[in-house]
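Student: what shape does this take:
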Amino acid sequence: MAEALVSSILGLLTTIAAKEAKQTVRLVTDVEEEVERLGHNLQAIHAVLEDAEEKQIPDGSIKLWMVRLTEAAYDMEDVLDKWNTALQKLQITGDGETCNLKAKVCSCLARCLHKVQVVNRYDIGSEIREISRRLDAIAEEKNRYQLAARPATENIGRGESTSFADVSQLFGREKVKEDIISSLLCGSSEEGSDIKTISVVGMSGVGKTALAQIIYHDGRVEQHFDNRIWVCVTDFIDEKNVAKAIILGLEGVENSRAYDSFQLQHLLKGFADLSKEKGSRILLTTRKETVANLMRKLMKYSHVLPLEKLSDDRCWMILSELALAGRNEKECENLEDVGKKISKRCKGLPLAVKTLGSLLGSKRYGQERENILNSEIWKLDIAEKEIFAPLLLSYYDLPSSIRQCFRYCATFPEGHVYRRDNIIYHWMAQGYLGLDGDQDLELKGREYLDFLAARSLPRFCDAKTCYEIVIEEVKSGSNSMIDLSFKRARHLTALTAEGKCLPTSIYGAEKLRSFVIISEENTVTYEALRTIFKQAKLLRTVDFGWSNIIKDTIPKELGNLIHLRHLNLNGNEKIKRLPESMCELHNLQYLNLNHCILLEKLPDGIGKLINLLYLETYGCNRLRCYPKSAGRLTNLKQLCGISLRVDRNHRKEFSLGDLENLNHLQELWVGLKGRAVNDGEVRRAKFENKTHMKEVLVTSREQTLDTDNIIRLFNPLSGVKLSFLSQIRTSNRYSLPEIGMIFESIL
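Tutor: As a prediction, the model looks like this:
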């Protein structure tokens, strides 16, 4: 984490220096010496961080030094981001257009100088000097630990992919699998309508989940049972929510909010009768024998199956499939001896085998493989050493940039489903995929996810092992509070139980960089949101997606979050308005307003969000038009749910020609308004310049806009997938799976 932070700061210093060189008004003065010394210190520290990362595990003093360094690096990155943001503000006038300082007029100069005065109140220079002194002491202290400079782990190459053999059937569990399937499919007359349960018990990494997945997807099981449901039970899910998950699984619904509370109560009432149907089965996996024994007491027909470790021979067979794949005969001979020794270190745990096999497979030189075998990590006195030692080895082999992405995965609670893209957008907001403005950040994020998945790492990132991440379960009422004052929390995920309110106060929220709420039909008071936004001014990610906690409007204090990159309000159905102050969020990259069904309008000054990449308003049925200023969002890559006129250049409503400068668009989901296509608007839209466009999805509010007219409209887009949808109104929203597809054409 520290290494990636230091790299980010060095990059920010370069960016700021370049921007300041272009400005005729300097925002921060008299810090040149501190900034130069800061750069030298960071470069010296950066050279030894790879060595410090590993040595901090057995050496507590190095670990404390790393914590102090990480805290100082976080603070410095925040100050530099504030400085960079202030420079961006100088480029924007009150109406959202670019201000050319070299050819400025008096009114523009006055506005810019006013902004300089506002920035001076932040006293950026003073903060830089204070943190620079802290880093002086940290740089000097590093000499005590005799840290060696060594090259950092290189990033994975662009487009590079690692192919791993499919070992799902090589876990040595064939007989166990067949026995369980036989028991699930067969029943005796004695069982009657009682449910049979099978509890698979074993330690972490022994392959319980993998075995259950193989059985769940076995063709014989799929054919035998009318319905199959997979439910993940964690510490944060109570009995009622487990029952809900089962019911929703039976109904094929992804989110409980598809039903109102009365419908859910009715479904839950029928759950007992449904479960007693003859032939129902439960396959349970658990690490705790007490859970399996409890099932044995509760259920008349319950079997407990301990899942044993694999033999050394089986471990070597699996590991060799991974480590030797794609190698020639000579390489296989050279690797076999050390590979067998490493396989014995796996202690019969399939996950350890897969992790170390994948790690070994990425090494081409004998010394690299010997380093894995002789690592100091094997000597650590840690709980469940058999599984955590291999994971630590794999973790420290990661490039530092991927390492911090992996750690951030601890903000996502176990058992909670997140979209792949959403994880990547979170990483982007935190700056883990590169500096703002870098190209192909999404592609890099997908590569990172694939890289982590190949090593089986994401599911083993625990918030308990990441001091800067807190997952808090809120069980009490609105007068409760979350206390982070004794923690170095930078990321907070709050889980609120049904019927409970978010606390009115979060102590120690000043350093938070991400705030995620996972909730079930609760509300947060307007004052509570005001307090949070006043406290947590360093937030880069605010994710309230599908929480439905916001009633009516969001406080204007949202505009104070000048570092904010990611704002997800998806599914907050009660929001009617957004504050105009949010147009001051010049760093915002991602804004998701999908299914905010009562939202009536977007802020008029939305064009000031010059760094916005993704704007999603799908399912906002009351949002009849976009502001004209949206045409200034020239960095947009995805525009979803926009409604625009095609018949004329409307004075207030967003029209087709206002797409003129949005030349980075890749995806466009658009609803067309107007009785005829205006040729002048088509020409003004300049579709021929939108060379990045990949997909256009079109709906039409007017029957007179026939298919031929629409195809003619988008003709300049070459090689783009064009989809037409008929608008079928369902319940209170347009839901994509329920919309009838007319046809698709490739232009």
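Student: contacts and neighbour counts: CA atoms only from here.
Tutor: OK.
Student: can you pull out the helices in the stretch 251-400 of the chain?
Tutor: Assigned by DSSP state H, counting those that start in this stretch, the helices in the stretch 251-400 of the chain fall at 261-269, 271-275, 289-298, 312-323, 329-344, 350-361, 366-373, 385-396, 400-408.
Student: can you give me the neighbour number for the closest residue to N334 other than its chain neighbours?
Tutor: Excluding its sequence neighbours, the residue lying closest to N334 (C-alpha to C-alpha, 6 or more residues apart in numbering) is G366, at 7.7 Å. By the criterion of other C-alpha atoms under 10 Å, G366 has 12 neighbours.
Student: mind checking how far G366 is from D51?
Tutor: Per C-alpha to C-alpha, to the nearest Å, G366 is found 20 Å from D51.
Student: relative to P737, which of the helices of the stretch 251-400 of the chain is closest?
Tutor: helix 261-269 (21.4 Å; C-alpha to C-alpha).
Student: buried set for that closest one?
Tutor: L264, L267, L268 (16 or more other C-alpha atoms under 10 Å).
Student: here is the second sequence; please produce its structure so I can put it next to the first one:
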Amino acid sequence: MAETFLFDITHSLLGKLASYAFEEVARAYGVYDDLQEIKDTLSIIRSLLLDAEEKKNQQHALREWLRQVQSICFDAEDVLDEFSWQVKLKQAEEDSGSTRMKVRHYVSSSNPVAFRFKMAHQIKDIRGRLNKAAANGTGFGLVRIGVEPGLDVQRREMTHSHIDASSVIGREKDKEAIIQLFMQPYPHSDGDNSLCVIPIVGIGGLGKTTLAKLVFNDPRMDELFQLKMWVCVSDDFDLKKIVLKVINSASDASTLDSASTVAHQENINHFDIEQLQSRLRRKLFGKKFLLVLDDIWNDDRVKWTDLKDLLKVGIAGSKIMATTQSNSIASMMGTVPSYVLKGLSTNKCLSLFVKWAFKEGEEEKYPNLVEIGKEIVKKCAGVPLAVRTLGSSLFSNFDLHKWEFVRDDGLWNLKMKKGDVLPALQLSYDQMPSYLKQCFSFFSLYPKDFTFHSDEIINLLAALGFVQPRNGCEKIERIVREYMDELNSRSFLEDFRDYGYGYKFKVHDLVHDLAIYVAREDFFVKVISDTQNIPEQARHLSVLKNVSLDHALFPKSKRVRTILHPVQGVGLQSEDLLNTWILRYKYILYLDLSNSSFQTLPNSVAKLKHLCVLYIRHNHQIKRLPRSICKLQCLQVLSLIGCTELETLPEGIEKLASLQQLYITTKQLVLSLDELASLKHLQALSLYHCDNLEIMFRGSQAQLTSLEALYIRSCKSLESLPLSAFPKLQTLLIEDCQIFNLSLNNEGPIQRLGIKHLHLKRFPQLLKLPIWIEEAVDTLETLRIRKFSNLKMLPECLTSMSNLKSLYIDCCPQLSSLPSDMHRLTALEEFRIYRSPELCRKCRSPSGEYWHMIGRIKRVSVGKQ
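Tutor: Predicted coordinates for the structure are as follows:
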């Protein structure tokens, strides 16, 4: 797995070397030619890494070569990070409007000559070591491979249609639900009068193929269809191969003479695609058929359309049932909504586990093992293949210690066969592009059942350089959203909720185990109560337990880039250890000190000159921040949320030239607009439990010209909001502000605010929404209103919101009607209404009086949370 990470590291290094600003600084230091040579050699090594992955098990010396390359790449990253700092200083100077633009002004000011000499020496050393490593690699017989890892995927073994239905546990309801889909007439809305496609989608090992077999072999299918065919499409989606398989399966189903069938299959193997399509049409023409396409990985719509066109020769009522792990593939293929397969219940899982772990009736002799089995089953998260894998590994083994090992260490430490759950899940991982694998590995740093929030994922991946703007201008958050949508499509995420301005999700328990398995401890380490040693090469650390942390436990190398405290209530108590981290890990990029209880942040924090993200959330001891924090010229995110004793923001905060996000809890009565307005890149500002804050700003007419998102939560003394200070505001969230005047009657230029996402919560005094919402009618995409206990009507302008995609209403008990022209909201994709009894009654399917207006909306949820 290390080869994949090395591939990603070399890709990241090449990205830095290719940037214009980086090249400009390199010329200033006189090392441009050396860096270009490093770039060329890295490209060679990057292509050799893929061949090393294939050959490392045959040549033991290759493992040592890979370790050497890893060490060189890490050292190269340190050197290039020094240059990156200079690049960021240069950019900050340009953004600040300084006229001192010559190169000498962004070369290190402490001792430019010494710094230049040190950098030149280090770069020449890296260049020499890389050249030697490249030569050694070719000496091992490695060849350059010009494809990304993960694109040549070893699929699972071919499936077949036979099944012993009596051996299947817990899928009776799913089987009946699918059969009912087959029994229903297909509405030919797209003009296709012969073919309906029913996708079954779910994570690997969930039992999609088993369910398809149960349906395929049900006697009712024989009554419905003249011809049934089963084709496993697990390998590449090759049109000729699939057509050949369909023909062979059709031949198999229509003849009793197996010998003639084999001979027939051999005779057509040499046919070209024209001959095959002609034979296929003759086989299917005039017949009502059922075709199962099992294990689909193809996401190329053109290839799927080509195949589907060839299959449109059966009579009306012919159907295809497809299984896939990908929601996007299911959506592409399906002509009806996908059947999303869920996990088995705990009781069903236990029954399945007992079936595989014991001979019939044998479990009665070992009640103690069955109790352990209950705990093992919980770790399988409803995935039958995981239950079967673990049960089989314990079959006829009554050693208590073996059962406890499986319970405590889980399935990922067991030896796996090709059909077991680890290979089943890893197939989906192997199929990922390189950039997704790198992002996926970070899930391993968090505990199971952790709720991930979009802003934290975006900040983490951006700080570490794993996501770069495409074409130099595309927003990072948009790219990360594409990554998360892709992971969600692959069924790796669950409970995905989109709020317009952000989103949150969880990771399936077995997927979390897979992330731990692929990340390994070389780079990703979770610190828990029994952690005794952290490898020196560790780069990303996560502290999950409140334990006594010894200095000696943490690596002395400077390679650590990330430290997390993701668990609520688990934080750092030792100021001394914090100072050690600061002095030791000078290249750290992401430092999360949430839930800590130190009283002061060391002045030495200024030494973290590469730091991009600093979280000091929910520290109830800290009162002040040192002025030295304002020297962090690369800092993009500063979160002080929940620091209830913090008296004031640090003096000089306007010097944080790169700051993009600022999250505040403070005892201040008023904020300085002039200071915040000096932060030219500030995009998001959050005020949380600022109990003393009465007005946001006083006096100044300055504006926060880059601010796009403003979040105000639980500021009980805040009375009003100067929206005119935020000319580019797109997201506004106001929650639980007891005396806040939402009317904003004195605010003029609201029409210039392109508000897209508006979230309002707990305004019991209002009978209707503020009139200024009318000024956002052309831009609003998300409207969420919660706990308006006296709200009686929605604004008349609602149905003029042509871009509104999501409408969420919760706890508005006096609200009883919708506008009569709701049908005008043609962009509306999501409508949710909870705890508003009368309106919920009118919106329920199918008899509610408003159902005819909202039934067409893609996602409707009424009366349940």
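Student: grab the most central residue of structure 1 for me.
Tutor: Taking C-alpha atoms, centre = their mean as the criterion, I423 is the residue nearest the geometric centre of structure 1, at 1.8 Å.
Student: aligned partner of it in structure 2?
Tutor: Under the alignment (TM-score structural alignment), I423 of structure 1 maps onto I457 of structure 2.
Student: three-state assignment of that match?
Tutor: Following DSSP: H, G, I helix; E, B strand; the rest coil, I457 of structure 2 is assigned to helix.
Student: next: the one 5 residues further on.
Tutor: Using three-state DSSP, the structure places A462 of structure 2 in helix.
Student: and it, what is it in contact with?
Tutor: Applying C-alpha atoms under 8 Å, 6 or more residues apart in numbering to A462 of structure 2 gives the contacts Q468, I476.
Student: do you know how far it is from S12 of structure 2?
Tutor: According to C-alpha to C-alpha, A462 of structure 2 and S12 of structure 2 sit 12 Å apart.
Student: repeat that for K655 of structure 2.
Tutor: Separation of K655 of structure 2 from S12 of structure 2 (C-alpha to C-alpha) stands at 29 Å.
Student: repeat for D550 of structure 2
Tutor: As judged by C-alpha to C-alpha, D550 of structure 2 and S12 of structure 2 stand 33 Å apart.
Student: same deal with D495 of structure 2?
Tutor: As judged by C-alpha to C-alpha, D495 of structure 2 and S12 of structure 2 stand 31 Å apart.
Student: got the contact list for K56 of structure 2?
Tutor: Going by C-alpha under 8 Å, 6+ apart, the list of residues near K56 of structure 2 reads L62, R63.
Student: ah, wrong one, I meant T209 of structure 1
Tutor: Contacts of T209 of structure 1 by C-alpha under 8 Å, 6+ apart are T285.
Student: just the element for it, please.
Tutor: helix 208-216 (DSSP states H and E).
Student: which of the helices of the stretch 251-400 of structure 1 sits closest to F687 of structure 1?
Tutor: F687 of structure 1 sits nearest to helix 400-408 of all these, at 36.8 Å, using C-alpha to C-alpha.
Student: which stretch of structure 2 is the closest one matched to in the alignment?
Tutor: Mapping helix 400-408 of structure 1 onto structure 2 (TM-score structural alignment) gives residues 434-442.
Student: distance from the chain centre to that stretch, please.
Tutor: Relative to its chain's centre, stretch 434-442 of structure 2 lies at 9 Å (C-alpha atoms, centre = their mean, to the nearest Å).
Student: got the buried residues for it?
Tutor: Of all the residues in stretch 434-442 of structure 2, those buried under the rule 16+ other C-alpha under 10 Å are S434, L436, K437, Q438, C439, F440, S441, F442.
Student: show me where the stretch 601-750 of structure 2 has strands.
Tutor: 613-615, 637-639, 661-664, 684-688, 709-713, 731-735 (DSSP state E, counting those that start in this stretch).
Student: could these go into JSON lines alongside mean neighbour count and distance to K228 of structure 2?
Tutor: Shown next, in JSON lines, are the strands of the stretch 601-750 of structure 2 (neighbours: other C-alpha atoms under 10 Å; distance: least, C-alpha to C-alpha, whole Å):
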{"stretch": "strand 613-615", "mean neighbour count": "21", "distance to K228 of structure 2": "58"}
{"stretch": "strand 637-639", "mean neighbour count": "21", "distance to K228 of structure 2": "59"}
{"stretch": "strand 661-664", "mean neighbour count": "22", "distance to K228 of structure 2": "58"}
{"stretch": "strand 684-688", "mean neighbour count": "20", "distance to K228 of structure 2": "57"}
{"stretch": "strand 709-713", "mean neighbour count": "19", "distance to K228 of structure 2": "56"}
{"stretch": "strand 731-735", "mean neighbour count": "20", "distance to K228 of structure 2": "53"}
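Student: now tabulate these in a markdown table and tack on distance to P602 of structure 2.
Tutor: Output for the strands of the stretch 601-750 of structure 2, formatted as a markdown table (distance: least, C-alpha to C-alpha, whole Å):
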| stretch | distance to P602 of structure 2 |
| --- | --- |
| strand 613-615 | 14 |
| strand 637-639 | 16 |
| strand 661-664 | 20 |
| strand 684-688 | 24 |
| strand 709-713 | 29 |
| strand 731-735 | 34 |
